[in-house]
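> Just a sequence and a predicted model for now, questions to come.
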Amino acid sequence: MNSTPEERLARLPLREDLRGQHPYGAPQLDVPIMLNVNENTHGVPEDVQEAITEAVREAAAGLNRYPDREFTALRTALAEYLGHGLTPDQIWAANGSNEVLQQLLQAFGGPGRTALGFPPTYSMYPLLAAGTGTAYLRGERGEDYELTADSAARQVRELGANIVFLCSPNNPTGTALGLDVVEAVYEAGEASQAIVIVDEAYAEFAQLGTQSALSLLPERPRLVVSRTMSKAFALAGARLGYLAAAPEVIDALRLVRLPYHLSAITQATALAALQHRASLMSEVEEIKHQRDRIVKELVRLGLKPAASDSNFVFFTGLDDPQRVWRGLLEAGVLVRDVGIPGSLRVTAGTEEETSAFLGRLEELLAEPA
């Protein structure tokens, strides 16, 4: 008798805390307009493609040798890009921001330690915690998924977490946190010596005037700000995430990283993109324009979009989000059902993609239920 993959997996001596778990992943369907995983749908500009191709060609000549284990040139370039007086010894990078977060949990989490998140938030946090044997604690948000400084600080003090995740702009809701929240959480974590991670994966898309937690790094050795090149830099396929923190945090990560974890090809790709970022940043402005257009149109259609500092829009007010999701998919538009009642999330794409989404959505809302 044939057994299912689940049954075969159950027969293996899997760790008990991993039994029944499901791998992370959004649907990867072959549709014309993919607006479900917050990619930069504009693609890599031609001049950046050419620069990356040349950089990789040069790196290929030395692939018989291990890469620079300290990725010195890349850390220098990232420090220059971030500004805020940061130096290369305050920068770390890995294969996507998920690996950066995993390394933080490996260094500061583990059995007997806890990590705190505030759902709805990035769904990888509990999975990364589980993978490192770190207990995951679920905090609470207020109405409209707001997280205030007083509430967050109180929960950090009461729960005594060893690691705190603050996603800003938050995924899936898209709204950035005020720096007062970060400051309050950091102070509240003093008793448990909590590492406070501010996940700024979408920071480049923030509204004018939104401040980065990078400005809070001086004199806060337990504060970490993580970023990625997957979104604004259109390099989701290259897998490059990074963080800024005190030099001693970087030293801690050296204890858990795999040898030569960042390939020469990855380093060359990221460096070329940073050196030609002007083209990429012009795409960011167009994406922000389409995002704001989506918010305005959703309001006109009687829905409730959250204020967005990201490249996506989370919206509520749907009587039957699954019907809308399926109707969009039938028209070749894939958006994300994040599992929150009455809501969906859509990535801001090109002007044409955005128009297709808005046009079909309006038709679906006009149809009888």
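Thanks, I have it.
> Only C-alpha atoms from now on, for both contacts and neighbour counts.
Noted.
> Counting neighbours, what do you get for residue 83?
11 (other C-alpha atoms under 10 Å).
> for residue 6, same thing?
Each residue near residue 6 was counted by other C-alpha under 10 Å, and the total is 9.
> Tell me the secondary structure at it.
helix (DSSP: H, G, I helix; E, B strand; the rest coil).
> Which residues are in contact with it?
With C-alpha atoms under 8 Å, 6 or more residues apart in numbering as the criterion, no residue contacts residue 6.
> and it, how far is that from residue 50?
The gap separating residue 6 from residue 50 is 45 Å, by C-alpha to C-alpha, to the nearest Å.
> show me the contacts for residue 186.
Residue 186 neighbours (C-alpha under 8 Å, 6+ apart): 194, 196, 222-223.
> Check it against this one:
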Amino acid sequence: MSAIPSNLPLRNDLIGEEPYGAPQLDVPVCLNVNENPYAPNPDVCDDIARRVRDIAPTLNRYPDREHIALRRAFSDYLAKESDTRLAVDQLWAANGSNEIMLQIFQAFGGPGRKALGFAPTYSMYPEYARDTFTQWVTVPRNDDFTLNIERAVAAIGEVRPSIVLVTSPNNPTGTPLSMDETTQLLEACEQASVDGAADGVHPILVVDEAYVEFRTPGVPSAVTLIDKHPNIAVSRTMSKAFAFAGARVGYVAANKGIIDSLRIVRMPYHLSAVTQAAALAALEHTDEQLSTVAHLRQTREQTAAWLAQQTYKGAALTVAHSESNFVYFGVFDDRDFIFRSLLERGVLIRDVGPDGWLRVCMGTDDEMARFREAFSEVLRLAESR
């Protein structure tokens, strides 16, 4: 809990707010923040150290503020991963996709502007809106957490937002968005107007693909739509599948006009030389960095199937379809009891989203075995209450 003295001139709209963040607790099994549980292999670590060592003598100078080499590396990666070749000026990187999102809100949000999302979704989105004085508006998803596309399209025309933000796979539910649905949202944005903007201005569609590498193989990414649609931006990260959360590297693919808009609001030299060097080293080892993705995908399917066989107070658990590295499950009349009881057994998951639902990230095989053991104990305990 923060303890901000009442005599500080904190912004009125921030009084009573708490810093965002999932719990950081020292427990044996941490399955709450959707990291890749497998560390980079020693060869990757050696190359990261070598690259950082090579640029260390230049740290008295500012880094390349346009991070051209890194943007080229992302272009090469997307050409391989999504079969889409983008130019350097269609790519932009920052300190995690969180900073990318904040830059999007800084550039396209602001007083008098609205951002439209689809709940439940990532809990940081309303904070980006708050921090940029952007009005945050949500449309509910269907009961199975899929997007109600008719309702979504109608809301774009009615709300007239400057930003339409959709996550695929969705956090916290893992729900994917089809290419057809993405295209329908894009077409609605291309027809809609924006409150507080001049005639002829249309919303941008931001597709957050933080977990996209965990999708079913062969399913296309929204980056394939960029060259045909100037109003789409696709945000990605190296924090999840790429096993690079500690380095804080995110990036966005979009039309040059969107990228140039972000360059207006970015802080000078926002991406350090050390960060750029580490990211370049990791991108040279793409296959190694992503080598555990298939196994984590299999672990997700096995965990979802196992959870669907469990019962809580006589009823089978509901498990949301996930294309991510986590599984969303419920419904519990006292999810806090389940959460706390697991924590008492050294297993930390996440109580997030609609009441009654919980999220577990995929860990190592040993961690998942411990989760199943602890969760079985907690379910038996719940039955005896």
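Done, it's in. Since the model is a prediction, treat every value here as computed from it, not as a measurement.
> Give me the TM-score for these two chains.
Once superposed, the chains reach a TM-score of 0.96 (TM-score structural alignment, normalised by the length of the first structure), with 365 aligned residues with a C-alpha RMSD of 1.4 Å.
> Out of the contacts of residue 186 of the first structure, which comes closest to residue 112 of the first structure?
Closest approach to residue 112 of the first structure among the contacts of residue 186 of the first structure (C-alpha to C-alpha): residue 194, at 13.8 Å.
> Now which residue in the second structure aligns to the closest one?
Pairing criterion TM-score structural alignment: the partner of residue 194 of the first structure within the second structure is identified as residue 203.
> how close does its match get to residue 185 of the second structure?
To residue 185 of the second structure, residue 203 of the second structure is 10 Å away according to C-alpha to C-alpha.
> what do you get for residue 10 of the second structure?
38 Å.
> can you count the residues close to the counterpart of residue 62 of the second structure in the first structure?
With TM-score structural alignment as the criterion, residue 62 of the second structure lines up with residue 66 in the first structure. By other C-alpha under 10 Å, 13 other residues sit near residue 66 of the first structure.
> Check residue 12 of the second structure too.
Residues near residue 12 of the second structure, counting by other C-alpha under 10 Å, number 7.
> residues contacting it?
Shown in contact with residue 12 of the second structure (C-alpha under 8 Å, 6+ apart): no residues.
> Which position in the first structure pairs with it?
With TM-score structural alignment as the criterion, residue 12 of the second structure matches residue 16.
> Tell me how far the equivalent of residue 357 of the second structure over in the first structure lies from residue 37 of the first structure.
Using TM-score structural alignment, the partner of residue 357 of the second structure in the first structure is residue 343. According to C-alpha to C-alpha, residue 343 of the first structure and residue 37 of the first structure sit 16 Å apart.
> for residue 206 of the first structure, same thing?
Counting by C-alpha to C-alpha, the gap from residue 206 of the first structure to residue 37 of the first structure is 18 Å.
> These two - which one has more neighbours?
Using other C-alpha under 10 Å, the more surrounded residue of residue 206 of the first structure and residue 37 is residue 206, with 21 against 17.
> Which residue in the second structure aligns with that one?
For residue 206 of the first structure, the residue aligned by TM-score structural alignment is residue 215.
> just to revisit the earlier point, surely the match of residue 194 of the first structure meets residue 161?
Yes - judged on C-alpha atoms under 8 Å, residue 203 of the second structure makes contact with residue 161 at a distance of 6.1 Å.
> Those two: which has the busier surroundings?
Legend: neighbour count by other C-alpha under 10 Å for residue 203 of the second structure and residue 161, higher for residue 161 (33 against 28).
> so when I look at the more buried one, I'm seeing a helix, right?
No - assessed with three-state DSSP, residue 161 of the second structure is coil; it does not lie in a helix.
> That one is in contact with residue 116, isn't it?
Yes - at 6.1 Å, residue 161 of the second structure and residue 116 qualify as touching, with contact defined as C-alpha under 8 Å.
> Show me where the stretch 251-385 of the second structure has its helices.
256-265, 273-283, 286-289, 293-308, 335-344, 365-383 (DSSP state H, counting those that start in this stretch).
> Is residue 217 of the second structure part of a helix or strand, or is it coil?
coil.
> Neighbours of it, how many?
Neighbours of residue 217 of the second structure using other C-alpha under 10 Å come to 8.
> quick revisit: so which of the helices of the stretch 251-385 of the second structure gets nearest residue 125 of the second structure?
Closest among the helices of the stretch 251-385 of the second structure, using C-alpha to C-alpha: helix 256-265, at 17.3 Å.
> and the closest one, which stretch of the first structure?
Going by TM-score structural alignment, helix 256-265 of the second structure sits over residues 247-256 in the first structure.
> Centre-most residue in the first structure?
residue 201 (4.2 Å; C-alpha atoms, centre = their mean).
> Would you check that that one makes contact with residue 233?
No - taking contacts as C-alpha under 8 Å, residue 201 of the first structure lies outside contact range of residue 233: 11.0 Å.
> so where do the strands sit in the second structure?
29-30, 91-94, 114-119, 135-140, 163-167, 204-208, 232-237, 250-254, 311-312, 315-316, 318-319, 326-330, 347-348, 358-361 (DSSP state E).
> What is the mean deviation of the last one from its aligned residues in the first structure?
In the superposition against the first structure, strand 358-361 of the second structure averages 0.4 Å from its aligned positions (mean C-alpha distance after the TM-score superposition for the first structure).
> list the contacts for residue 38 of the first structure?
231, 311-312, 346-348.
> Need the max-distance pair from these.
231 and 346 (14.3 Å).
> Which one of these two is surrounded by more residues?
Using other C-alpha under 10 Å as the criterion, residue 231 of the first structure and residue 346 rank with residue 346 on top: 25 against 21.
> quick one: the more buried one and residue 267 of the first structure, what's the gap?
For residue 346 of the first structure relative to residue 267 of the first structure (C-alpha to C-alpha), the value is 31 Å.
> same question, residue 225 of the first structure
Counting by C-alpha to C-alpha - residue 225 of the first structure and residue 267 of the first structure are separated by 20 Å.
> buried residues in stretch 102-120 of the second structure?
102-110, 113-120 (16 or more other C-alpha atoms under 10 Å).
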